[in-house]
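Asks: Pasting the sequence and the predicted model now:
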Amino acid sequence: MSKHIFLLGGSGRTGLLVIEKALASGHKVTALVRNTAKVEISHANLTLFEGSPSSAKDLAAAMQGCDSVIVTLNNSRQTDSPFSKIINSDTLLTDTISETVAAMKGHGITRISMLSAAGTTDTFVTAPWVMRLMIKHTNLGHAYRDHEGVQAVLEASGLDWTLGRAMMLGKKPGTAPVIESYVVNGKADPKPAMQISRASVAQWLIDSLDRDDLAAKAPMISQK
């Protein structure tokens, strides 16, 4: 079913793929980004708003007319190194989603799907030991704690939410099937692969909007 998707994170590597794939599937997309020049996509069904994703005013204005929300924001570091300093506040995502939830309720929107990270909350015990060390002892931990704050906000929101807790974002082919794993008795079932492509994440987020079985769920997602 055709949707009008409100997107946060549209100028990022995964967000740009969400825009491309959503438009190719016949959806409308409205993206709120800090710098519209970073989105070099032109389409009749794409609307770009320049503003801050944590601004209640900007969110309320840009979200008008949309019926669902996808978020691919991340609490970025200066580089991809886990030791690199974070660029933003430790609670950027949590604060942004709190404002997003309020704006959604103001517009009567109930469906939101967001990219998260494997290794948060109950999935920490199932993460590879190297990942657990990095979460505990590098600046990567700031982003993970922020994702956990997001989950707490969504769980208390009363909205129809889904979190895709992605394994390492790699370069696997985008056509391979996505594995959805949950923690059962302290173990990941089924056992996830180590990676998932950004293209597959983007498609999964779009598809998740129509899946009732993912309501209030936060599966780990990986790729065969």
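Replies: Alright, I've got the coordinates. From a predicted model like this one, the values you see are computed outputs, not experimental measurements.
Asks: going forward, measure contacts and count neighbours with C-alpha atoms only.
Replies: Will do.
Asks: Now do the helices in the chain.
Replies: Using DSSP state H, the helices of the chain run over 13-24, 56-62, 92-107, 129-137, 140-155, 198-208.
Asks: could you redo the ones you listed as JSON lines and give each row distance to P177 and mean neighbour count?
Replies: Below are those laid out as JSON lines (distance: least, CA to CA, whole Å; neighbours: other CA atoms under 10 Å):
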{"stretch": "helix 13-24", "distance to P177": "16", "mean neighbour count": "21"}
{"stretch": "helix 56-62", "distance to P177": "33", "mean neighbour count": "17"}
{"stretch": "helix 92-107", "distance to P177": "28", "mean neighbour count": "19"}
{"stretch": "helix 129-137", "distance to P177": "24", "mean neighbour count": "14"}
{"stretch": "helix 140-155", "distance to P177": "25", "mean neighbour count": "20"}
{"stretch": "helix 198-208", "distance to P177": "8", "mean neighbour count": "22"}
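Asks: this is the other structure I want to compare:
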Amino acid sequence: MKLTVFGATGGIGRQLVRQALDAGHEVTAVVRDPARLTVTGPRLDVVRSDLSDPESLRAAVSGRDAVLSGLGARSRADAGVAARLTRSVLRAMEAAGTRRLLVVSAAPLGPVPPGQGVADKAMLAVVNSLLKDVYADLREMEAELAASATDWTAVRPPRLTDKPVTGRYRRVVGGTPPRGRTLARADVAHAMLAMIDDAATVKQGVGVAY
């Protein structure tokens, strides 16, 4: 497949690029600073862009089988970046007629799983309070997805780690895995790549966790 990856220098983005190349896909990585992209390969094309102009992104998404985005705030100070940059990606995709889009969101935006314990509820309340601006940004991003013409999927992992890929995790379309506390960035990327051709995940939030 021909894939475009946004946020390719981030933790999940790098994994998306590396795993996609390892699987034999052709990858276009859109980055603000190419020097930060350590992944290389003969099927990799690197495009430099600050993502502010949808028209400048049109060529990067035109003719692609899917677009995958690891864009998002890395701290509370970055809140707002996910919705703003995803809006540019959506406009570029709509102009190019490219439909499939998978993005990274977060578990707290999904429904509360059945049987969630008191400790998990308390922890969720604390996290929501600390990261309320980040989650508000992601909610706005998901609203932009829902209003778009794309075949989108919002992948919602819990707390991220840097452990190696396992390919073994739980997935709930339209829901949240119970007691799902962590997921490696490598497995988030694995899950996103596996969902590209999965019609059941189109226009859905998908909870993923160990």
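Replies: Arrived safely. Since the structure is predicted, the reported quantities are computational estimates derived from the model, not experimental observations.
Asks: Drop the TM-score for these two in here.
Replies: Scored against TM-score structural alignment, normalised by the length of the second structure, the superposed chains reach a TM-score of 0.89; 206 aligned residues with a CA RMSD of 2.2 Å.
Asks: Which one of the helices of the first structure lies nearest to L7 of the first structure?
Replies: Proximity to L7 of the first structure (CA to CA) singles out helix 13-24 among these, at 7.7 Å.
Asks: Report the distance from the closest one to the chain centre.
Replies: In terms of CA atoms, centre = their mean, to the nearest Å, the centre of helix 13-24 of the first structure is found 13 Å from the chain centre.
Asks: Which residue range of the second structure does it align onto?
Replies: The aligned range for helix 13-24 of the first structure in the second structure is 11-22, by TM-score structural alignment.
Asks: that older thread, would you mind giving the helices of the first structure as CSV with distance to R165 of the first structure added?
Replies: Shown next, in CSV, are the helices of the first structure (distance: least, CA to CA, whole Å):
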stretch, distance to R165 of the first structure
helix 13-24, 14
helix 56-62, 24
helix 92-107, 15
helix 129-137, 14
helix 140-155, 9
helix 198-208, 10
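Asks: Nearest to K217 of the first structure, out of those?
Replies: Taking CA to CA, helix 140-155 is the member of the helices of the first structure nearest to K217 of the first structure, at 9.6 Å.
Asks: Work out the gap between the closest one and the centre of the chain.
Replies: Distance, stretch centre to chain centre, for helix 140-155 of the first structure: 11 Å (CA atoms, centre = their mean).
Asks: With stretch 138-152 of the second structure instead?
Replies: 12 Å.
Asks: ditto for stretch 212-221 of the first structure
Replies: 13 Å.
Asks: Buried residues, it. List them.
Replies: Under the neighbour-count criterion of 16 or more other CA atoms under 10 Å, stretch 212-221 of the first structure has 214-221 buried.
Asks: equivalent range in the second structure for it?
Replies: Residues 199-208 of the second structure are matched to stretch 212-221 of the first structure when aligned by TM-score structural alignment.
Asks: Could you work out the end-to-end span of the matching stretch for me?
Replies: Terminal residues of stretch 199-208 of the second structure lie 17 Å apart, using CA to CA, to the nearest Å.
Asks: and if you look at stretch 76-86 of the first structure?
Replies: End-to-end span of stretch 76-86 of the first structure (CA to CA): 6 Å.
Asks: Next, the residues that contact the match of stretch 212-221 of the first structure from outside, please.
Replies: For stretch 199-208 of the second structure, contacts defined as CA atoms under 8 Å, 6 or more residues apart in numbering pick out 107, 110, 146, 151-158, 169-177, 180, 183, 188, 191, 195.
Asks: List the contacts of A186 of the second structure.
Replies: 12, 15-16, 162-165.
Asks: Let me have these in TSV, extended by distance to A29 of the second structure.
Replies: Output for those, formatted as TSV (distance: CA to CA, whole Å):
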residue	distance to A29 of the second structure
I12	13
Q15	12
L16	10
D162	21
K163	23
P164	22
V165	21
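Asks: Pick out whichever of these sits closest to R139 of the second structure.
Replies: In terms of CA to CA, no member of the contacts of A186 of the second structure lies closer to R139 of the second structure than I12, at 19.4 Å.
Asks: Nearest residue to the closest one in space, please, no chain neighbours.
Replies: Nearest residue to I12 of the second structure in three dimensions, chain neighbours excluded: R185, at 5.1 Å (CA to CA, 6 or more residues apart in numbering).
Asks: Tell me the residue in the first structure aligned with that neighbour.
Replies: Aligned by TM-score structural alignment, R185 of the second structure pairs with R198 of the first structure.
Asks: Quickly note the distance from that match to K172 of the first structure.
Replies: From R198 of the first structure across to K172 of the first structure, the span is 9 Å (CA to CA).
Asks: what's the answer for A37 of the first structure, then?
Replies: Noted for A37 of the first structure: a distance of 28 Å to K172 of the first structure, by CA to CA.
Asks: more neighbours, the two?
Replies: Neighbour count, other CA atoms under 10 Å: between A37 of the first structure and K172, K172 has more, with 16 against 11.
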